[in-house]
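following is a predicted model, sequence given first.
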Amino acid sequence: MPYATGGDADLYYEVHGTGTPILLSAGMGGSGSFWRPQVEALSRTHQVILYDHAGTGRSGREIGPRSIAEMAGDMARVLDAAGVDDAHIAGHAIGGIIGMELALAAPERVRSLTIVNGWAQADAFIRRCFEVRTRILLTSGPQAYVRAQPLFLYPPRWIAENTQLLEAEEAHMVAHFPGIDTMVSRIETFLAFDGRARLSDIRVPTLLAAARDDALVPSYLSQELSDSIPGAKIAEVEWGAHAFTTVSPDVFNTLMLDFYAETDR
């Protein structure tokens, strides 16, 4: 298994396919396995790089609180380990925030930026959602936190129709939970993030992908990003909620491939 070394935490990563590189960065859970519904479609024409954030998954766990800048440095370190000078960067929610930071700090590494269900600053609605999730974690533990998670990520009907899949996913996530302190630290870091003053400095081609039925990060926050990032394009889907990359993978994969084809031309 390949690891990006040289920092304070070894970072697990995977490479699939060949072609123009795409690096995919997960959201709050931090695991590259979040992007499994994208790997087959994207790797037919691109080199797809997945990685686990520091403190999560198969990456090094013995770390303290981590800043957004450090997480962007981790992203660059994975590119280095994979032998990639620049890549299309796509991040889901907080993964998109990390991508924004890299686009500002090292734009030469970013061919394009895709932010999926992201935000420039957490508003009162997001804060209320994560307050509830944090209380569940602190008072009832990881099992209850993971059990509640689909309610924030998926549409009700999809949850009802995919019970067996979600039960298996729940068992896996509990077994590989990053730890309460790590998860609380990640939540606090991203709730504290405020990128509004720097959005106009992002100069790489940017796609903002959002689901109109997202009950965790409302799509109006993607519109606010679109209003502030020069030349940003916004693509909204009607159904799929916060994890529409899993619920409607064909729709999302087509959005990505069309954007990359246009950018690379």
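That came through fine.

contacts, neighbours, all on C-alpha from now
OK.

identify the residues contacting stretch 196-213?
100, 103-104, 107, 110-118, 120-121, 155, 218-219, 222, 225-226, 228-242, 244, 259, 263 (CA atoms under 8 Å, 6 or more residues apart in numbering).

try this one side by side with the last:
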Amino acid sequence: MPYASVNNIEIYYETHGTGPPVIFAHGSGGNHLSWWQQVPYFSRSYTCVLYDHRSFGKTNDEIPPLGRGAFADDLRGLLDHLDFKKVAIVAHSMGGRSGSMFALRNPERVSALVLSGSNGGSDNEEARKVREIHKSKPPYNPAGAVRALSPQFVKKEQEKSFLYRQIMRSNPPHESDFLEVPKHLIGRSTHQKFNKLSIPTLFITGEDDILVHPETIRIAAELIPHSEF
């Protein structure tokens, strides 16, 4: 099993296929296994890299005091380890913050950015009002994470629902507030920087998403010139 020594931790990753590199960054309810539907298709034409964020899957390490801000540094270290100069990034939910922060810090190394179910860490008063209205940001806990699966989906797709729950449960246990932004970083958002991104960016959302409301994603998408939503 391949690991990359990055920032004093061992990051687990896998590569599949050949071609231009595409990095897949998972959300807080998943890990590298989350991409089981995408990899068989995209690996026909691309080198697909799956990895586990620190404290997820097979990358066993605590989230540091800098919180999720360290995820972008970890991603850079992984790309350096793989000797990839430029990549496309496909990121879901929490992984969208990793991808967008990396792109803002290293725009020359990103050919395209796809954010699914994520506003990329963008936040402002308008987005906060939307979240409050729709109650779209419940606290994380091992049972609550499955709220990402709508009742309709669970009823219609019982096998997939079971699989997603099993993937989630394969992660190490986390504290209930492990995704909270550290106090010294509150107020620092990608929102004010998104208009500087010139990277082709695609935002994807589910119209009934109850965790990251589509309206908050639209607000973020409008900041990036020529992005698609």
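Yep, that arrived. Keep in mind that what you see is a predicted model, and the values were worked out from it rather than measured.

hang on, the earlier thing: which of the contacts of stretch 196-213 of the first structure are buried, as a ChimeraX select command?
Buried residues within these, by 16 or more other CA atoms under 10 Å, are selected in ChimeraX with:
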select :100,103,104,107,110,111,112,113,114,115,116,117,118,120,121,155,218,219,222,225,226,228,229,230,232,233,234,236,237,239,240,241,242,244,259
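
inside helices: which ones of the contacts of stretch 196-213 of the first structure?
Among the contacts of stretch 196-213 of the first structure, the members falling in helices (DSSP state H) are 100, 103-104, 222, 225-226, 228, 244, 259, 263.

would you map the strands across the stretch 151-265 of the first structure?
In the stretch 151-265 of the first structure, the strands defined using DSSP state E, counting those that start in this stretch lie at 206-211, 233-237.

tell me, what residue is most central in the second structure?
Residue closest to the average C-alpha location in the second structure (CA atoms, centre = their mean): G95, at 1.2 Å.

test my guess that it contacts I23.
No. G95 of the second structure is beyond contact range of I23, at 10.7 Å (criterion: CA atoms under 8 Å).

so how far is V146 of the second structure from E159 of the second structure?
If you measure E159 of the second structure against V146 of the second structure using CA to CA, to the nearest Å, the figure is 14 Å.

higher neighbour count, those two?
Using other CA atoms under 10 Å as the criterion, E159 of the second structure and V146 rank with V146 on top: 16 against 10.

assumed that one was part of a helix.
Yes. Per DSSP: H, G, I helix; E, B strand; the rest coil, V146 of the second structure lies within a helix segment.

tell me the residue in the first structure aligned with it.
In the first structure, V146 of the second structure lines up with P150, judged by TM-score structural alignment.

just give me the neighbour total for the closest residue to that match other than its chain neighbours.
Once flanking residues are discounted, P150 of the first structure sits nearest to I159: 7.1 Å by CA to CA, 6 or more residues apart in numbering. I159 of the first structure: 16 surrounding residues under other CA under 10 Å.

pretty sure I159 of the first structure sits against Q149.
No. Counting by CA under 8 Å, I159 of the first structure stays clear of Q149, with 10.9 Å between them.

mind listing what's buried along the helix ranked longest in the second structure?
With DSSP H setting the assignment, residue counts place helix 69-82 as the longest helix in the second structure. Applying a neighbour-count criterion of 16+ other CA under 10 Å, the buried positions in helix 69-82 of the second structure are 69-79.

cool, stretch 43-59 of the first structure as well?
For stretch 43-59 of the first structure, burial by neighbour count (16+ other CA under 10 Å) applies to 43, 46-59.

give me the neighbour count for K129 of the second structure.
Counted with other CA under 10 Å, K129 of the second structure comes out at 12.

got it, and G206 of the second structure?
Counted with other CA under 10 Å, residues neighbouring G206 of the second structure total 11.

how about it, what's its match in the first structure?
That one, G206 of the second structure, aligns with A211 by TM-score structural alignment.

against I115 of the first structure, how distant is its match?
From A211 of the first structure over to I115 of the first structure the distance is 12 Å, taken as CA to CA.

ditto for P249 of the first structure
16 Å.

and G29 of the first structure, by the same measure?
G29 of the first structure is 16 Å from I115 of the first structure, by CA to CA.

so how far is stretch 134-142 of the first structure from its chain's centroid?
Stretch 134-142 of the first structure sits 22 Å away from the centroid of its parent chain (CA atoms, centre = their mean, to the nearest Å).

got the contact list for that stretch?
Stretch 134-142 of the first structure has contacts (CA under 8 Å, 6+ apart) with 144-145, 174, 177, 179-180, 184.

pipe those residues into a markdown table and attach distance to L137 of the first structure and neighbour count per row.
Below are the contacts of stretch 134-142 of the first structure laid out as a markdown table (distance: CA to CA, whole Å; neighbours: other CA atoms under 10 Å):
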| residue | distance to L137 of the first structure | neighbour count |
| --- | --- | --- |
| A144 | 7 | 16 |
| Y145 | 5 | 21 |
| V174 | 12 | 17 |
| F177 | 11 | 18 |
| G179 | 10 | 15 |
| I180 | 7 | 15 |
| V184 | 8 | 17 |
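
among those residues, which pair sits farthest apart?
Within those, two members stand farthest from each other by CA to CA: V174 and V184, at 15.5 Å.

got the angle between the helix or strand encompassing G95 of the second structure and helix 69-82?
In the assignment (DSSP states H and E), G95 of the second structure maps to helix 94-105. Angle, helix 94-105 of the second structure to helix 69-82, by axes from the mean of the first three to the mean of the last three CA atoms, to 10 degrees: 70 degrees.

what's the mean distance for helix 94-105 of the second structure versus the first structure?
Comparison of helix 94-105 of the second structure with the first structure after fitting gives an average deviation of 1.1 Å (mean CA distance after the TM-score superposition for the first structure).

start and end residues in the first structure for that helix, please.
Aligning helix 94-105 of the second structure against the first structure (TM-score structural alignment) gives residues 94-105.

got a list of contacts for that stretch?
Outside stretch 94-105 of the first structure, the residues that touch it by CA under 8 Å, 6+ apart are 25-28, 30, 68-69, 71-73, 75-76, 89-91, 109-110, 113-116, 118-120, 190, 201-204.

got a markdown table for the strands of the stretch 151-265 of the first structure, with distance to Y13 of the first structure too?
Formatted as a markdown table, those follow (distance: least, CA to CA, whole Å):
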| stretch | distance to Y13 of the first structure |
| --- | --- |
| strand 206-211 | 24 |
| strand 233-237 | 28 |
